[in-house]
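In: Sequence and predicted structure, then a few things I'm wondering about:
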Amino acid sequence: MSQRNEQPSGEKDPLEPDVRQIVQAAGNEALAPEEKAVLWERIEYSISEEKPVYRRLWWKVAAAVVVLAAAGWWMLREKPAAENGVLAFARQQQPVADTSTETRLVLGNNRQVTLSGASASLTYGQNGTRVMVNEEQQYEQGAGSDIQYNTLIVPYGRRAKIIMEDGTEVWLNAGSRMVYPVVFNGKSREVFLEGEAYFDVAQQADQPFFVFTNELKTSVLGTAFNISAYADDAEQTVVLVQGSVKVNANAGDAEQLLTPGYKAGYSVAGRGISKEHVNILAYTAWKDGRLVFTRAPLPDILKKLSRYFNILITTETNSKSTFSGDLDLADDISTVLDAVSVSTGLKYERTTDGIILKKK
């Protein structure tokens, strides 16, 4: 008769606490990579010891299943926004084309409408099927049970304003793209932004408003705020004018809760969100045709002017000086550059590539 080495029924498998520890961690908080490695080593070591074949196999399978489940839970927790409808739809689209010269509206049926003029406007009816362009042209689009997205693309040198079907007003700055449903009929109102926009959100306590960028999610109920999320900027910012908003990174746990007058700054490289009190007008005056800057580096000022006027404006100086001022962007570009020249002590010259500021 063959002999089997059986473990006494009252003795617990030494592997069991390790598996239970992973289960508990998955239910509460994800394990750090180094903690996972230590636990896994202990599991493998315990499995390598001589135990009954069936019991050893069961615990090995259970350990693998639990580790995989914990990893899957962590991935879902880390990237909740990745499955968001508007974010997924926006990421499938082409980025804003710098070569575009006119503002474009892409309807749900992929029909494209050109909006002429430096400042365009869109007004949606209550059910989102009717949209008024520049207060003179009207377009119809079908309303079905499936979500239909519209996309507004604003090139450099242009601005636009949208009045959404819920009454929310959005001002889009030059070089921006916004993707949004024609009607908000879900539990939340969600839009995507690339570039810069000022939001005045209609308050609906039972239907919170979310603005997604490629890096951030801003959550609001009813408030006014500015978001800047240009692809070529090292920082994305959210500045609160009134109300309250919560700003989260799409990946990771970085988060800031803002009160009026504060800015959340997300470092694309560092993946962290800072918070500081700022001059609100320095971030919102653009929607009223002004550029207000407080202790701003010259390259930052010139980048904003380049976007607004759709012409490359650079400087050959490496000065770290900062400047404060208020420019009226309704003036022509020469008048604006004259003011910049006086403030900086530099002269400007037109080149084949654009405009350059240099020492006098």
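Out: Good, I have the coordinates. Numbering: from 1, shown residues only.

In: switch to C-alpha atoms for all contacts and neighbour counts from now on
Out: Noted.

In: Give me the distance between the closest residue to Ala224 other than its chain neighbours and Val61.
Out: In this structure, Ala224 finds its nearest non-sequential neighbour in Asp200, 4.3 Å apart by CA to CA, 6 or more residues apart in numbering. For Asp200, the distance to Val61 equals 54 Å [CA to CA, to the nearest Å].

In: More neighbours: the two, which one.
Out: Asp200 (19 against 10; other CA atoms under 10 Å).

In: Next one: the more buried one from Leu240, what distance?
Out: Distance from Asp200 to Leu240, by CA to CA: 11 Å.

In: Common neighbours of these two, please.
Out: Common contacts of Asp200 and Leu240, defined by CA atoms under 8 Å, 6 or more residues apart in numbering, comprise 224-225.

In: any idea how far Ala71 is from Leu57?
Out: 21 Å.

In: Tell me which of these two has more neighbours.
Out: Ala71 (16 against 13).

In: That one in helix, strand or coil?
Out: Three-state call for Ala71 (DSSP: H, G, I helix; E, B strand; the rest coil): helix.

In: cool, and Val66?
Out: Strictly by three-state DSSP, Val66 counts as helix.

In: That one touches Ile22, doesn't it?
Out: Yes - using CA atoms under 8 Å, Val66 is in contact with Ile22, at 6.9 Å.

In: Ile163: neighbouring residues, count only.
Out: 18.

In: Check the contact between it and Gly125; I expect there is one.
Out: No - Ile163 is beyond contact range of Gly125, at 9.0 Å (criterion: CA under 8 Å).

In: Let me know the helix or strand that Ile356 is in.
Out: According to DSSP states H and E, Ile356 maps onto strand 355-359.

In: for that strand, packing partners?
Out: Here strand 355-359 touches strand 313-315, strand 346-350, going by 3 or more CA pairs under 8 Å, 6 or more residues apart in numbering; DSSP states H and E.

In: and here's the other structure:
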Amino acid sequence: MKYSEKDIEFANQILTRRNELDNGLVEAWMSDPEHVEMLREFVAIREEYTNWNFEVVKGEERERLHQAISRKKKRQLVTRWSVAASVVLCVALSVLYLWNDSYWAFEQKFPQQVNLTQHKMANVELILADGKRVLLDGSGQQIQDHGVSGIKDDSLQGLTYVQAKALDKNVTEVLYNTLKVPTGGFYQLELSDGTRVWLNAESELRFPVQFGVGKREVYLRGEAYFDVRKDTSRRFVVHLRESNVTVLGTSFNVKAYGDEDYIYTTLVEGQVRFTSEKEHEEVTLRPGMQSVLNLKSGKTELKEVEVEQFTAWRQGRFVFPSTTLGDLMCQLKRWYDIDVVYLAPEAKGYEFRGAINRDMDLKNVLAIVEKTSNVIFDINGRTIKVTIKSK
């Protein structure tokens, strides 16, 4: 989608000096859905790249890829690395262009057929304390729940509870809402304490409308990225299957899907404590570390990881520094709503490296995977059959 220079300049003014603009002009401008989409894209890119030193990143990326390609491996693996490297480098260079070019050519970052903004909002649902279900669409609607007002489905920030207030101050009951994100979606949420949460596809979060005086506790199924507002008097606890994560103020990603045998907690900054309830085992993570709980054995492994692989979904990308085909297809399954059949089960263990935008057409995604691995995909509607290339 192309934007005019005038619209780009006005969008930038909204984000940098909103209080100086006439409210009527802003409201009229934002009545156009394409303008709202533009603002979302501005916000997403700013969040991701504000603290980057682009010259350093560009140099590091090139050096890493050259080293990877020059390793002495089998000819087939070198070919796979070369193709994957070109994909990653193209993504990195397009980001540099987006940031430095005065026209912010978003079509290079979002080049494919699927509208990511519309895609992520489809059928996102909020379940209120009284059981009422509300479909969310970022329209700015005000939501009232059981005597609590100020809940807003904001067009830029997603669902926010910062202004939530009980109409009757004598009511002390803690009310819980549940945000459900379907296959192929993701959504932002701002809790009453200012903590921000991003929910990935097929995920749900149960949380208080307003936190009380004790611990701040939420309940997650699926995957979410948390940016927790620091409060030394009230710890923040994320309850998962047979485990929990405890923090004061930090940023981390949790992956805890019901159909997987592992729970992954990846720390971006700050410090968290992961606790396995089955084995009563506790581990403390520092930035760049990940805890992996094996739900069958109850054992927790601690390791260092490339954080971006586990958080890039928040910016609309899949990043695979080193991923099995089985795990890759599992992620695609949640996003594109597909069924995967392995005619050659051993293909699940094949390794894939690369980076893919989540707004790409599925056929294009599978074409990239085919070029960088030894598999072939047969697409029949929603069913994808996986076979191995003949020698």
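Out: The structure has been received and is ready for your questions. This is a predicted model, so every value here is computed, not measured.

In: who has more neighbours, Val66 and Ile22 of structure 1?
Out: Ile22 (23 against 16).

In: which is the next helix or strand following the helix or strand harbouring that one?
Out: Assigned by DSSP H and E, Ile22 of structure 1 belongs to helix 16-28. Using DSSP H and E, the helix or strand that follows helix 16-28 of structure 1 in sequence is helix 33-48.

In: could you show me where the helices are in the stretch 1-150 of structure 1, in order?
Out: 16-28, 33-48, 53-78, 85-92 (DSSP state H, counting those that start in this stretch).

In: Output the residue interval of structure 2 matched by the second one.
Out: Under TM-score structural alignment, helix 33-48 of structure 1 corresponds to no residues of structure 2.

In: contacting residues for Val268 of structure 1?
Out: Here Val268 of structure 1 is in contact with 215, 234-236 (criterion: CA under 8 Å, 6+ apart).

In: coming back round to it: need the contact list for the corresponding residue of structure 2 for the residue nearest to Ala224 of structure 1.
Out: Per TM-score structural alignment, the equivalent position to Asp200 of structure 1 in structure 2 is Asp227. By CA under 8 Å, 6+ apart, the residues touching Asp227 of structure 2 are 195-197, 249-252.

In: In a helix, Ala10 of structure 2, correct?
Out: For residue 10 of structure 2 the amino acid is Phe, not Ala. Yes - applying three-state DSSP, one finds Phe10 of structure 2 inside a helix.

In: Quickly note the distance from it to Ile368 of structure 2.
Out: Counting by CA to CA - Phe10 of structure 2 and Ile368 of structure 2 are separated by 37 Å.

In: Likewise for Lys132 of structure 2?
Out: Taken as CA to CA, the span from Lys132 of structure 2 to Ile368 of structure 2 is 43 Å.

In: between these two, which one's more packed in?
Out: Between Lys132 of structure 2 and Ile368, counted using other CA under 10 Å, the more crowded position is Ile368 (17 against 10).

In: in stretch 332-341 of structure 2, what counts as buried?
Out: For stretch 332-341 of structure 2, a neighbour-count test (16 or more other CA atoms under 10 Å) marks 332-340 as buried.

In: wait, stretch 270-281 of structure 2
Out: Taking 16+ other CA under 10 Å as the criterion, stretch 270-281 of structure 2 shows 271-276 as buried.

In: Inside helices: which ones of those residues?
Out: Judged by DSSP state H, helices contain none of the buried residues of stretch 270-281 of structure 2.

In: can you tell me which residues contact the residue nearest to Lys320 of structure 1 when sequence neighbours are not counted?
Out: The shortest distance from Lys320 of structure 1 to any non-neighbouring residue, by CA to CA, 6+ apart, is to Pro297 (6.7 Å). Residues in contact with Pro297 of structure 1 (CA under 8 Å, 6+ apart) are 320-323.

In: now these: which count as buried?
Out: Using 16+ other CA under 10 Å, no member of those is buried.

In: Output those in a markdown table, with distance to Ile43 of structure 1 appended to each entry.
Out: Listed next are the contacts of Pro297 of structure 1 as a markdown table, based on distance: CA to CA, whole Å:
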| residue | distance to Ile43 of structure 1 |
| --- | --- |
| Lys320 | 57 |
| Ser321 | 59 |
| Thr322 | 59 |
| Phe323 | 61 |
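
In: from the residues you listed, which is closest to Thr103 of structure 1?
Out: Phe323 (31.6 Å; CA to CA).

In: The closest one maps to what in structure 2?
Out: In structure 2, Phe323 of structure 1 lands on Phe352 (TM-score structural alignment).

In: For burial, what's the neighbour tally of the closest residue to Glu16 of structure 1 other than its chain neighbours?
Out: Leaving aside its sequence neighbours, Glu16 of structure 1 sits nearest to Trp59 (CA to CA, 6+ apart; 7.4 Å). Trp59 of structure 1 is flanked by 18 other residues according to other CA under 10 Å.

In: measure Trp59 of structure 1 to Val23 of structure 1 for me?
Out: For Trp59 of structure 1, the distance to Val23 of structure 1 - CA to CA - is 13 Å.

In: doesn't Val340 of structure 1 fall inside a helix?
Out: Yes - the assignment for Val340 of structure 1 by three-state DSSP puts it in a helix.

In: what about it, neighbour count?
Out: Using other CA under 10 Å: Val340 of structure 1 sits among 22 other residues.

In: Pro260 of structure 1 now?
Out: 18.

In: That one and Asn279 of structure 1, how far apart?
Out: 11 Å.

In: again, but for Trp286 of structure 1
Out: Taking CA to CA, one finds Trp286 of structure 1 at 13 Å from Asn279 of structure 1.

In: out of these two, which sits in the busier spot?
Out: Trp286 (24 against 14).

In: What's Leu312 of structure 1 aligned with over in structure 2?
Out: Leu312 of structure 1 maps onto Asp339 in structure 2, by TM-score structural alignment.

In: Not counting its neighbours along the chain, what's nearest Val213 of structure 2?
Out: Nearest non-adjacent residue to Val213 of structure 2, counting by CA to CA, 6+ apart: Arg234, 7.4 Å away.

In: Correct me if wrong, but that neighbour is in a strand.
Out: No - counting by three-state DSSP, Arg234 of structure 2 is not part of a strand but coil.

In: and it, how many neighbours does it have?
Out: Neighbourhood size, Arg234 of structure 2 [other CA under 10 Å]: 17.

In: Show me the longest strand that occurs in structure 1.
Out: As assigned by DSSP state E, the longest strand anywhere in structure 1 is strand 189-200.
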